[in-house]
Structures are given as C-alpha cells and as structure tokens.
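Trainee: Quick one, fold the following:
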Amino acid sequence: MTALLSPARRRWIAHCSGLALAAWGGAALPARAARPATVLVVGDSLSAEYGLPRGRGWVALLEQRLAREKIAARVVNASISGDTTSGGRSRLPALLAEHRPTHVVIELGGNDALRGLPLAMTRDNLVAMVRAARAAGARVLLVGMQVPPNYGRRYADEFAALFGEVAKAEGAALVPFLLAGVADGPDPTALFQPDRIHPNADAQPIMLDNVWPALRALLRG
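Mentor: Predicted coordinates:
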C-alpha cells in the first residue's frame, strides 16, 4: 500500500506519526506534581497526649516547629493510648491508604514491654510496619523506648537494643530513646504525671527535641 502513496502523502503521514510518538512518549505532557509532605505518627499514649491539655503533646508541638522552620508538611497523629506493636501493625495499612504519608514515625513498643510480650513478636511487628510504610513510598523514623531495670537487666537491654537493630536492618532512621532527658534526669519524677508513667507537659518539648533532628533530616533529605 505504501508504494501507491504519493511522496507528499508519505511525508504527511510521517509528520503526523512523529507528533503522535512525541505525545505518547511524554514529551508534551506536564510533569507530575510532587506528593505534599505528610507526617504520619503511629504511637501510643506517649504520642496521644494522654493526661495533657489538647495541643500540649510533642506531636502538636511538632506542627508548631514545622511552621516556625517553614517546612511545609501536614501532621496526622494516629496514636492511641494503650496501643501495642500488634495494634499498630493491624492499623497501619488503612492509615497508609487513607493519608498517603511521605513520612511515617513509629512510636510503639512500650506497652509490649509493660505486658511482658515476647521480644521476637515486637521485633517482627516493627519490621512489618517499617516495610509496609516503605512499600507505600514513605520514609520511616523508628522511635526507641526503654524500660526500667526492674523488668530484668537482660530483658531491658535486649528491648532497648531491638529498635536500633530493626532500624539498621530495614534502613529506617532512628531516635534511640524518646524519653532521653526525661526518664534519666536527676529527678526521675519531676517530668512525669502522678502515675509516674506518662510524661507531663513540661517534658513534651524535650521529647520533641529528641525526635526533631532525625525527622528534620528526613524531611529535608
């Protein structure tokens, strides 16, 4: 059939074909907009403002810090008092689908230890959460916790170490201990509520300062 076409007709077909290929190749399409930064915090009572006036927890203070630093990011606090790593693992897929976060902060594990749950289970749950978040395209920050030595020195040491082990193995950023400067200060009770478990309002800026350097690096990286 091509041989029966005139030279002018063949040139016109070639011209139109070239335009079509350029368009389908994406040369004429607008660039896809970048996903807006959304920080999803999945934690327990330490992040859920337990016993605090609304807006005084470290996650609420994070929103204020982002505004001061002129970092455009939305914060979604999906923390639930009493939550464990098993609970967080079961909740995470729906949270990822709903909020499409660019960054996920995982602050869970303390309630696992308080209940004496097996460390292997806590580790497996954290690994699954990190992998799910990364598979959804988010950068992950794992927030570590410690327990008092009365739980047994071996258990306490292995529990504290597992956060770093998971972060290293899975390529996540790490905050070694959320309550650094709070639970290990000169007066261990000064920065806690009367239950001596939950930090008070004065402790929240310290907790944010523990999280902020690692999170800022992820947001600006």
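Trainee: hey, let's count contacts and neighbours off CA atoms from now on
Mentor: Noted.
Trainee: how many neighbours does S86 have?
Mentor: Burial measure for S86: 18 neighbouring residues, criterion other CA atoms under 10 Å.
Trainee: quick one: the helices in the protein?
Mentor: 7-24, 58-68, 85-99, 110-114, 119-135, 153-170, 204-220 (DSSP state H).
Trainee: helices or strands up against the fifth one?
Mentor: The reference is to helix 119-135. helix 85-99, strand 139-143, helix 153-170 (3 or more CA pairs under 8 Å, 6 or more residues apart in numbering; DSSP states H and E).
Trainee: picking up where we left off before, distance to L179 added to the helices of the chain, as TSV?
Mentor: Converted to TSV, the helices of the chain look like this (distance: least, CA to CA, whole Å):
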stretch	distance to L179
helix 7-24	54
helix 58-68	11
helix 85-99	18
helix 110-114	11
helix 119-135	19
helix 153-170	12
helix 204-220	6
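Trainee: Can you check which of those helices gets nearest to T38?
Mentor: When these are compared by CA to CA, helix 85-99 sits nearest T38, at 7.7 Å.
Trainee: what's the spacing between the closest one and its chain's center?
Mentor: When distances are taken as CA atoms, centre = their mean, to the nearest Å, helix 85-99 is centred 11 Å away from the chain's centroid.
Trainee: next up, for comparison:
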Amino acid sequence: MKGKILCTLSIIGWLMSGCDSQNKPATNEGASAVENQSADTKVDQKEVPVILFFGNSITAGYQLDVEDAFPALIQDRLDSLGYQFKVINAGLSGETTSGGLNRIDWVLQTIPDVFVLELGANDGLRGLDLEETKKNLLLIIDKVKQANPEIKILLAGMRVPPNLGKDYTTRFNGIFPAVASETGASLLPFILDGVAGNPELNLPDGIHPTVEGHKILAENVWRVLRPILEEFQTL
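Mentor: This next block holds a predicted model:
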C-alpha cells in the first residue's frame, strides 16, 4: 500500500527555468527516510526486490502528495496483485542528467533490483548539450550495473516541444532509443503519452501532471514494467 513507499527524495524546484517561483511547495518536500535508516531496516528492504524510481519532478510528483505520484500508484498496483516488491521514489524536482549522475552514488546506498530511469526533460527544456545528456544517461546506467550486474533497467523516454528547433528536437527524441539499445534497457518511448498537452491532466504550468495525469503515467509505466517484474521468480 501507499505506506510501503520507503523514501521520497523530493525537493521543490523547477522542471524548466521559466517555471513560476510562486507556486505552492509540494507536500512531499524534504522527505528522506533513507538518511535515517538503521542497519536492520536496510536488511529488511532486501527481503523483497526493490524497484528504484530515479528521476526529476515527474517522478517526484511535483506539487502533489507523494501518495498521488505514479511510483506510489505502481506500489499500490503491486500490492493489489500480490507482487512482492518494494518501491523507492528517488525523484528530485529540477534534476538534470548531470545532477542525477552526481547523485546516483548516494542513492545507491540501497541497491535496487529494478531501476527506472526518468531523466532528460530538464536538459532538453534548458537546451543543454545533447551529447552530454546521452553520456550522462549512459554513465548513470553503468554505475547502476556496477552496483548490481543482474539489475533490470527501464528507461523512460521524454520529448521536447518543437520550439527548440527541428534539429534539436529530433536529436533529443533519439537519445532514449539509442541509450536503450546500447545498454539493453527496456524502453518506455514517452512517459507522458496521453498526458502532455492536455490542460485537464496538467497543473496550471502546463508541464507537470495532475493527480489524474499521474494515473495515466502509472499505466504507461506499468505496461513496460510488468513484463520485467514477471522475470522474477518471486511472482
């Protein structure tokens, strides 16, 4: 159930530099159960496989209660189906792939069995160097594989608006299939499919999903995640 979410590393930021600094703070700000875990708690975590969601404000559930963000909804789905997995939400609002690369070693204090990587949107919206974006994603995945060579990885793809230029947009959209192909990760082509561009499913900023939007994100993720989980003998 929702109470089984082990931790949320969600700090209010902006998905893009133009976001309104007057928006109310998210109710999941500053939660960080991992910092205070005892050795016994860390042992308990590994009694069941761990699914680690590592991303930006989309994963963190910007301006929502953590229970309404899609990782929590995935935990609810797992529990309802009797799947023995523990979800960790390591989303951080405003995170870029460079920030994620700097943060991944700390997050890997808990070694996951399944790693869901949702980063890159902020790189695109800020017009960052796409070669660096791809390199950072590859390095993050490499670090995760070093921590657990048997890990299963799901890469959540993102798209950027066409106002950044056709060449940049095309190159950005091609990063995620390329990274998935090079690393063997399972690919969710576009995590915001069915949500992006729909004002009824996004907050007033037009970027971050509402509670209803996160329900669709959870369905998008589940379609790709479920076959991965079924590979585990615990199911």
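Trainee: do you know which of the helices of the first structure lies nearest Q146 of the first structure?
Mentor: Comparing those by CA to CA, helix 153-170 comes nearest, at 5.1 Å.
Trainee: Looking at the second structure, name the residue matched to V104 of the first structure.
Mentor: Matched by TM-score structural alignment, V104 of the first structure corresponds to F115 in the second structure.
Trainee: just checking, that match touches P71?
Mentor: No - using CA atoms under 8 Å as the test, F115 of the second structure is too far from P71 to be in contact (11.9 Å).
Trainee: Common neighbours of those two, please.
Mentor: F53 (CA atoms under 8 Å, 6 or more residues apart in numbering).
Trainee: Looking at the two now, which is surrounded by more residues?
Mentor: Set F115 of the second structure next to P71 and count neighbours by other CA under 10 Å: P71 wins out with 33 against 22.
Trainee: Could you check how far the spatially most central residue of the first structure is from R154 of the first structure?
Mentor: With the centre of the first structure defined as its mean C-alpha position, the nearest residue by CA atoms, centre = their mean is V104, 1.5 Å away. Using CA to CA, to the nearest Å, V104 of the first structure is found at 30 Å from R154 of the first structure.
Trainee: Mind telling me what A196 of the second structure corresponds to in the first structure?
Mentor: Per TM-score structural alignment, A196 of the second structure is aligned with A183.
Trainee: residues in contact with the counterpart of L125 of the second structure in the first structure?
Mentor: Using TM-score structural alignment, the partner of L125 of the second structure in the first structure is L114. The contact partners of L114 of the first structure, by CA under 8 Å, 6+ apart, come to V147.
Trainee: Relative to G55 of the first structure, how far out is L114 of the first structure?
Mentor: L114 of the first structure is 27 Å from G55 of the first structure, where distance means CA to CA.
Trainee: Give the residue farthest from the middle of the second structure.
Mentor: Computed with CA atoms, centre = their mean, the residue of the second structure farthest from its C-alpha average is D40, at 26.7 Å.
Trainee: give me the element that residue is part of.
Mentor: helix 39-45 (DSSP states H and E).
Trainee: Pull out the buried positions in that helix.
Mentor: Within helix 39-45 of the second structure, the residues that count as buried by 16 or more other CA atoms under 10 Å are Q45.
Trainee: Check the gap between the match of A196 of the second structure and R216 of the first structure for me.
Mentor: Noted for A183 of the first structure: a distance of 24 Å to R216 of the first structure, by CA to CA.
Trainee: So which of those two has more stuff around it?
Mentor: Counted by other CA under 10 Å, A183 of the first structure and R216 do not tie: A183 has more neighbours, with 23 against 13.
Trainee: matching residues in the second structure for stretch 50-67 of the first structure?
Mentor: On the second structure, the counterpart of stretch 50-67 of the first structure by TM-score structural alignment is residues 62-79.
Trainee: Name the residues of the matching stretch that are buried.
Mentor: For stretch 62-79 of the second structure, by 16+ other CA under 10 Å, it's 62-64, 66-79.
Trainee: right, and V211 of the first structure touches L179 too?
Mentor: No - the criterion here is CA under 8 Å, and V211 of the first structure misses it with L179 at 9.9 Å.
Trainee: For the equivalent of L215 of the first structure over in the second structure, grab the count of nearby residues.
Mentor: L215 of the first structure maps onto L225 in the second structure when the alignment is built from TM-score structural alignment. By other CA under 10 Å, 21 other residues sit near L225 of the second structure.
Trainee: Roughly how far does L225 of the second structure sit from D105 of the second structure?
Mentor: L225 of the second structure sits 24 Å away from D105 of the second structure, going by CA to CA.
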